[in-house]
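A.B. asks: Have a look; sequence and predicted model below, questions after that.
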Amino acid sequence: MYFDRCFGKKFPKALITLKCPFEVRSHDGEGFPDKMPDDEWLHIVGEKGWVVCSHDAKWQNEALARKAIEQHKIGCFYLHGASSIGFFKMKSLAHNYDKIKKVCDTEKRPFIYRVTAGNRLKKVL
């Protein structure tokens, strides 16, 4: 899973330390510039086949980002908790991991799902 810049540096590092059952990639870890446009890094991430996690729940409404998601057949999840502390972000991701994995394993890409505060996955694209 690729965690975009909205997650900062500490959250992906904590996931790596915990030895999660998935590969953890991040904006900072890949050395992408902070101001890199979404469509540019989505292009790179999409070519690698990575699933994208973000708090930035707007790509379906942005022409360039949506085009990159569709063109590169990217699976995206908007995770709840942008303003939460890391522990609660971790809790939400862990709680919803099996549902996220099932979507990744069974659904044809491209797709975007929102993970709600009530721990439901709602399809956006």
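C.D. replies: Happy to help now that I have it.
A.B. asks: contacts, neighbours, all on C-alpha from now
C.D. replies: OK.
A.B. asks: and the residue positioned nearest the centre of the chain, what element?
C.D. replies: Nearest to the geometric centre of the chain sits C53, at 0.8 Å (C-alpha atoms, centre = their mean). Using DSSP states H and E, C53 sits in strand 52-54.
A.B. asks: From the chain's centroid, how far away is that strand?
C.D. replies: Taking C-alpha atoms, centre = their mean, to the nearest Å, one finds strand 52-54 lying 1 Å from the centre of the chain it belongs to.
A.B. asks: doesn't M90 make contact with H80?
C.D. replies: No: the criterion here is C-alpha atoms under 8 Å, and H80 misses it with M90 at 10.4 Å.
A.B. asks: how about the top helix by length along the chain: buried residues?
C.D. replies: Determined from DSSP state H, the single longest helix within the chain is helix 86-106. Residues K89, M90, S92, L93, N96, K99, I100, V103 are the ones in helix 86-106 that count as buried (16 or more other C-alpha atoms under 10 Å).
A.B. asks: and what of stretch 107-122?
C.D. replies: For stretch 107-122, using 16+ other C-alpha under 10 Å, the buried residues are R109, P110, F111, I112, Y113, R114, V115, L121.
A.B. asks: take a look at this one as well, against the first:
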Amino acid sequence: MDKLTLYFDRNVGKRLPSALSKLRPPAEIRWHQGEGLPQDLPDDVWLERVAKRNWVVLTQDMRFHVNESEHQAVRQHGVRCFYLPGAQDGMWQTLCTFTRIHKKILKLSVSTPAPFIFAFSASGRYKRIL
């Protein structure tokens, strides 16, 4: 099996994925800004690009299942997506939360057929949204 690629949406920022990428994680780490994508690129456009590369989306934008264009892109292109908690948390807390949930993300990424969206809580609980 190929190594998973975790793609961090622009709303997560670049500090967390940049720091994670330097730690030799069990998955390749990519992020919106690191890929040189425009900040104003519509979500449905980059979701399609990411899905074609078979990357797993990590975002703090918890509306992909509500907004029609994003919802359709997730379904049509077979996006694998995880909603991360803590959009208002600082970098340290976000890192702590990610270390608590990353193994579940990796496992669900390979064991769940796409398309899907899972939402995580800071405690590590998750539920399937789509």
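C.D. replies: Yep, it's here. These numbers come from a predicted model, not from an experiment.
A.B. asks: circling back: average gap between the longest helix of the first structure and the second structure?
C.D. replies: With mean C-alpha distance after the TM-score superposition for the first structure, helix 86-106 of the first structure departs from the second structure by a mean of 1.2 Å once superposed.
A.B. asks: Not counting its own residues, what contacts that helix?
C.D. replies: F11, V51, G75, L79, H80, G81, A82, V115, N119, L121 (C-alpha atoms under 8 Å, 6 or more residues apart in numbering).
A.B. asks: run the last query once more with 10 Å
C.D. replies: 7, 10-12, 14-15, 20-22, 51, 53, 75-77, 79-84, 107, 109, 111, 113, 115-121 (C-alpha atoms under 10 Å, 6 or more residues apart in numbering).
A.B. asks: Look up how far I112 of the first structure lies from the equivalent of T94 of the second structure over in the first structure.
C.D. replies: Using TM-score structural alignment as the criterion, T94 of the second structure maps onto K89 of the first structure. Shown here: K89 of the first structure relative to I112 of the first structure, a distance of 19 Å by C-alpha to C-alpha, to the nearest Å.
A.B. asks: what's the answer for N119 of the first structure, then?
C.D. replies: Taking C-alpha to C-alpha, one finds N119 of the first structure at 15 Å from I112 of the first structure.
A.B. asks: just D56 of the first structure next, same as before
C.D. replies: 12 Å.
A.B. asks: ditto for K99 of the first structure
C.D. replies: For K99 of the first structure relative to I112 of the first structure (C-alpha to C-alpha), the value is 14 Å.
A.B. asks: Mutual contacts of the two, please.
C.D. replies: Common contacts of K99 of the first structure and I112 (C-alpha under 10 Å, 6+ apart): L121.
A.B. asks: Now do the strands in the first structure.
C.D. replies: Using DSSP state E, the strands of the first structure run over residues 2-3, 25-26, 52-54, 75-78, 111-115, 121-123.
A.B. asks: among those strands, which is nearest R66 of the first structure?
C.D. replies: For these, proximity to R66 of the first structure was assessed by C-alpha to C-alpha; strand 111-115 is nearest, at 9.9 Å.
A.B. asks: All set, thanks.
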